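>>> predicted model and sequence follow; I will ask about them next.
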Amino acid sequence: MNRVFQIACVSLNTTALDLEGNFLLHTKVLEDSSIDQASIVLFPELSLSGYGCEDAFYRPDLWRKCQRSIVKLLPFTKNRVVVVGAPVFYSPYLYNASIILYNQKIIGIVPKKNLANTGIHYEKRWFTEWQDHITDISLDWENISGSEEEIFEDNLLMGDLSFFWNGLRFGLEICEDSWVVNRPSHSLSEVGADLILCPGASHFAFGKYNTRSRIFLEGSRAQSNVFAFANLVGNESGRAIFDGGNIIAKSGEAIGIGKRLNFESTQILTANIDLDDIQNNRSANHRRSKIKLDDNLYPMEISLAGSPFRKNLFPSQSYDKIPQEDRYSIFTDAVTLGLFDYLRKSKTKGFTLSLSGGADSSSIAILVSVMEKEVRKSLGDKFWESLNFTTPLLTTIYQKTKNNTDITQSIAKSLADALATEHHEIEIDAEVDLMVNSISKTLGRTLNWTDDGIALQNIQARVRSPLVWLLANTKNHLLLSTGNRSEASVGYTTMDGDSSGSIAPITGVSKKFILEWLHYIGSGSDSRIQASNALSELLTTKPSAELKPLEDEQEDEKDLMPYPILQEIEYHFVKKGRSKEQILSFLQNQFDTYSANELQKFIDRFIFLFKASQWKRERLPISFHLDEYGLDPKTSFRYPILSGKD
């Protein structure tokens, strides 16, 4: 008899604290006839509660509801293993755990041993890393399960567990556990694990997918077994976008590659796995580790009755190598998914955008347009219409002053026409003059550009804010803020002016990247985005805030510094933590057309502005995490509001 078992790795678009909705996503998958023959169904990390519950993880009611959801899932586990994720409290600690269900029983709980606590992650605030070996939590679970039925065999064990199922051995390694040197899978493999199940909540960032995939491919090669990874997908709780990308790797090769950044609420990746083939490969290639494990580090084995092997197989599929990431195309995928989930989960009706004719606002308008088209293509017009968004989805407005050029007004109008937005144009000089004259009377002098230049620039941006907010509120729309990361780093934004908004979709990337992305789509490299005259004209126009008199010929890079240099300084200062002297050394190698003195002035200016602008970053709208680092002080880069010299 062939010993072949089937596995299904599931991506879910969960919502933090939506216990009922998340439960229904699980039942939708478990009732799917296409995986009836699955021996094992793996759901992502914290799949029942949602990953982004933050301080709500402390609520006992949340733990109880998750446990009741687990009990309600037991009828779906006949003759198959189902792994779900939830917070588990065992006094005095709260754990991020995976719960293993089989044959309508809870057969074990595996808590996470290594908690993610860098970048946007903050797991150690809520959870405790598992250090004990095995614990019996039967009594605690019974007290709050809400069920009078017998829901587990004898004792319910939590800890370092492995499972033996008629010749198949498997264990778990939860998300961050796979990224550390001393992975739990090492000890599992030492006791013969054929399969490592890896539930995850791994967020999107440029380049992370390829790194993550290599971790599982190399793990399966080094340990001569199978790694199966199931990830969350979508904008779950506001800032982080999870990208799916499930993978099943066997002995260093991908035998299953899941979709990334898709709009479906559930996505299932399946594979047939020949146990004899795995064990034959291990006997030939696996060698005992020279690191002797303490007896307490070996997992306890739990035996399951029945058999994982099935006669009916999933349809065979062929896969190429892990696809290489195109940063510009995947940026579009990530932001459009983030915008769609934010819109539908916030229960608003559409977007309003102050379309200035510049690179940032134009890029956001394009992304909203792509999002609508791709959702309709993926989920169908009927589903889209069921969401009851406004038509058109995007409302844009150009708010003109005497300092705006005809070029940007033309670009905004042309782009709005090409994207079929509801577009408006208004003049705001009268409103600006009213405020300037009021303060001039109060001060007893006339404000002028020599003495009051910054104030006169800021008031134009601030006058625009209440007007565009009013427009958005009349439509129950989200107001889109147009700032990028480069502007955030040096405070090149007016608080309560152009910084206003419900969400800032592109603050996770630099201005340099936005300009590169616009050139990328302008060249026709993305089939989802059609070329337009507005885009062609935009690409030949130098970025400008257009807040100074026209005769000043204001340009962003004249006010600040060249954007490529700004980006390099920001990267070395924020991401790498380098000193001024070290940054100068790197810049001299990259920008040899500038003198050391010029580069030093750019560095000094950047660091001065960065420190002075931290209070602004504390107040910027919610943004998506997109790059390998970010400046969001709530989730990425924490920095003192007041600081002295380094």
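Received it, and whenever you're ready, just let me know what you need.

>>> contacts, neighbours, all on C-alpha from now
Noted.

>>> residues in contact with Ala205?
Residues in contact with Ala205, defined by CA atoms under 8 Å, 6 or more residues apart in numbering, are His625, Leu626, Asp627, Glu628.

>>> please compare the first structure with the one that follows:
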Amino acid sequence: MGRKVTLATCSLNQWALDFEGNLERILKSVEIAKTKGAKYRLGPELEICGYGCADHYYESDTLLHSFEVLRKLLESPVTQDIIFSFFHNINEKKYLSSPGCRKVLLIRPKMTLANVGVHRELRWFSPWNQTRQVEEYFLPRMIQEVTGQETVPFGDCVLSTKDTCIGSEVCEELWSPNSPHINMSLDGVEIFTNGSASHHELRKANQRVNLVTSATTKCGGIYLYANQRGCDGDRVYYDGCAMIGINGDTVAQGAQFSLEDVEVITATLDLEDVRSYRGEECHPHLATGLKPCHRVKVDFSLSSSGDIFLPTHEPIDWSYHTDGSNAPLDKFPYEDNEVRTVLMLINLPLVMPQAGFLLPLSGGVDSSSTACIVYSMCVQICRAVDVGNSQVLADVRRVVGDEAYSPKDPKELCGRIFTTCYMSSENSSTDTRNRAQELASQIGSSHLSINIDLAVKGILGIFSAVTGMFPKFRVNGGSHRENLALQNVQARVRMVLAYLFAQLCLWARGKPGGLLVLGSAILTGYFTKYDCSSADINPIGGVSKTDLKSFLSYCVDKYQLTALRGILAAPPTAELEPLTDGQVSQTDEADMGMTYSELSVIGRLRKISKCGPFSMFCKLIHMWRDALSPAEVAEKVKRFFRMYSINRHKMTTVTPSYHAEVYSPDDNRFDLRPFLYNTRWSWQFRAIDGQVPTTEKAPGLDALQKP
């Protein structure tokens, strides 16, 4: 009997309800695993139907088609002679397929469900909470016909081969304070597998790697981690990061971001290394009184008798995405965010068949960030084509509608698939027009200059004809309400024109297809409802203004986009009010009554630290003590919550955006708060007002006063 085992895990670009494509990718991963000599293959969570099915899990069709795919997998010759662990919407199954024997070995249900942030697993599933208990599950007839089985073990059980013991965790269970791998290791399980659907957030990969590493550092063992890759039809991005570890070391790492639909990594490891590690490091007395795992025995070996000369994998250092200089993980990982967003954008024209993107480019930080992300997408597509990625080339040809096309360079590709437009009005400055034009020229986008004054005057003419009234800007003697209406009509006209040009500008050039409209509204909520922030997708919706500025600074150096320097230096402005002597008189920060930097801090306290008005005030008097007095802090907190409650309704219509981090405005998906508030916040503000004089008179006043 041998002692060395070759194991495979993978990252797959599975899509919700894409049963045919998901089946093809699963079979391809098994074929690659076998080619590399693996006797065991692990796949990501819910790989058959896709993780992001949401309320489709309620539909009987989803379960039916999942079992039909399972039957195809069992019948395929590709899946013979390997233990194949896959995930189904009744949770994890493992089966052995060998000549003359196709068999479902066990069903191990998920015991801890993800139900925070973007996850709602308890809406559709129930956790298995009967530790160490197993029942018999009746297989559907279509599976019985293939396997000859009527029932299969279902519950908290492990798989026992002739040479080792394999136990499973499923995604969230690794993050649980009572992870199953602890008790399984004390009961002699040597190989742990985790099929996951863990979405990307900034800095999250580090947490994942630490959890996997610590799992085997404590108790020894081999750990296989698989993950989804790609969009899966929702607002999150799954970043892969498949890995294999042993005794606290990583021995194989998959790509965190990749254009490959199927990635399989393997490692050959010595089971005796696990046993000797446990002999010294583990504490067998902790297993006293522990109920043993139910073992499902299978007449199969992962090792072979002639493996003495088979080399094993050595430990490696995990390679993280950084800004290129191995910056600390508490810094904004520009490349990480850029690559994730780029890969998501690449998928969009394929699933929403279009010929590219259109972006209203204002010459400000927000829209320029979106433009840089599209340009970066073109860079990465060209790199993939240059190294021979035939799938990426086929996808690009499908998008541009030319089967003979091959991108020459990023600027040329950008010109084929990306249209930018500067929508000027009589309130627009020459500076912003020039900044937008210069950036478009440097990235190569097809750029349009559109004047919206005719449309705005037409709409106001209709209003005047009906009411006999003509609104005026505040500087011309108009009221606040008139001033606001005149700003909003400009913003909303831009949205209408953006969609008109997205649908027809290629037609006007004699080319087929339409364009997806990209948005560029950020976390603040400082935008007009149904204006040009309304789009098909918003690449930067989950990122703060502070991080976007850092991202653009990074793009200046990485892509030599010198136009961004002027964009970064300019004050943020909507340019919706009349100019003064040809210069901008309106700025975002003056309108908001706080800087974007201050707003970022306040937003994180509200969302991540769960602060209401009073607790936020109590934190900020310390955080901002060098710049603001307690009374000034109180005014900013009260202004934020007044404006937040007034503008919260905008989040109900916010353009779908990528879930970049836990500070997200995504309504009814991540941020489950009301959209109708009493905007006076009378009780809360009274508590703040009562605390201000007490704070100013308290001992240590100097520490809470600005210089």
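Sure thing, it's come through. Computed from a predicted structure; not experimentally measured.

>>> got a TM-score for the two of them?
Counting by TM-score structural alignment, normalised by the length of the first structure, the TM-score of this superposition works out to 0.92. Behind it: 624 aligned residues with a CA RMSD of 2.0 Å.

>>> hmm, back to that, neighbour-wise, give me the winner out of the contacts of Ala205 of the first structure.
Within the contacts of Ala205 of the first structure, His625 tops the neighbour count with 31 neighbours, counted by other CA atoms under 10 Å.

>>> so it, which of the three states?
Secondary structure assignment for His625 of the first structure (DSSP: H, G, I helix; E, B strand; the rest coil): coil.

>>> residue contacts, it?
Phe204, Ala205, Arg239, Ala240, Ile241, Gly508.

>>> what does it correspond to in the second structure?
Under the alignment (TM-score structural alignment), His625 of the first structure maps onto His659 of the second structure.

>>> what's the spacing between that match and Glu201 of the second structure?
7 Å (CA to CA, to the nearest Å).

>>> related to what we said a few turns ago, with secondary structure and distance to Asn96 of the first structure added, can I get the contacts of His625 of the first structure in a markdown table?
Conversion of these to a markdown table gives the following (DSSP: H, G, I helix; E, B strand; the rest coil; distance: CA to CA, whole Å):
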| residue | secondary structure | distance to Asn96 of the first structure |
| --- | --- | --- |
| Phe204 | coil | 20 |
| Ala205 | coil | 23 |
| Arg239 | coil | 20 |
| Ala240 | coil | 18 |
| Ile241 | strand | 20 |
| Gly508 | coil | 28 |
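
>>> now do the strands in the stretch 251-400 of the first structure.
Per DSSP state E, counting those that start in this stretch, the stretch 251-400 of the first structure carries strands over the ranges 253-257, 266-274, 300-303, 351-354, 394-400.

>>> so which of the ones you listed gets nearest Asp154 of the first structure?
Nearest to Asp154 of the first structure among these is strand 300-303 (12.0 Å), distances taken as CA to CA.

>>> follow-up on the earlier one: and among the strands of the stretch 251-400 of the first structure, the most buried is which?
strand 351-354 (a mean of 26; mean count of other CA atoms under 10 Å).

>>> and that one, how far out from the chain's middle?
23 Å (CA atoms, centre = their mean, to the nearest Å).

>>> which residues in the second structure does that strand align to?
Counting by TM-score structural alignment, strand 351-354 of the first structure corresponds to 357-360 in the second structure.

>>> state the distance from the nearest residue to Leu313 of the first structure once chain neighbours are set aside to Arg310 of the first structure.
Once flanking residues are discounted, Leu313 of the first structure sits nearest to Asn272: 6.5 Å by CA to CA, 6 or more residues apart in numbering. Using CA to CA, one gets 9 Å for the distance from Asn272 of the first structure to Arg310 of the first structure.

>>> which residues do the two both contact?
Val4, Phe5, Gln6.

>>> could you look up the SS state of the second one?
Going back to what we said before, that points to Phe5 of the first structure. Here Phe5 of the first structure is recorded as strand under three-state DSSP.
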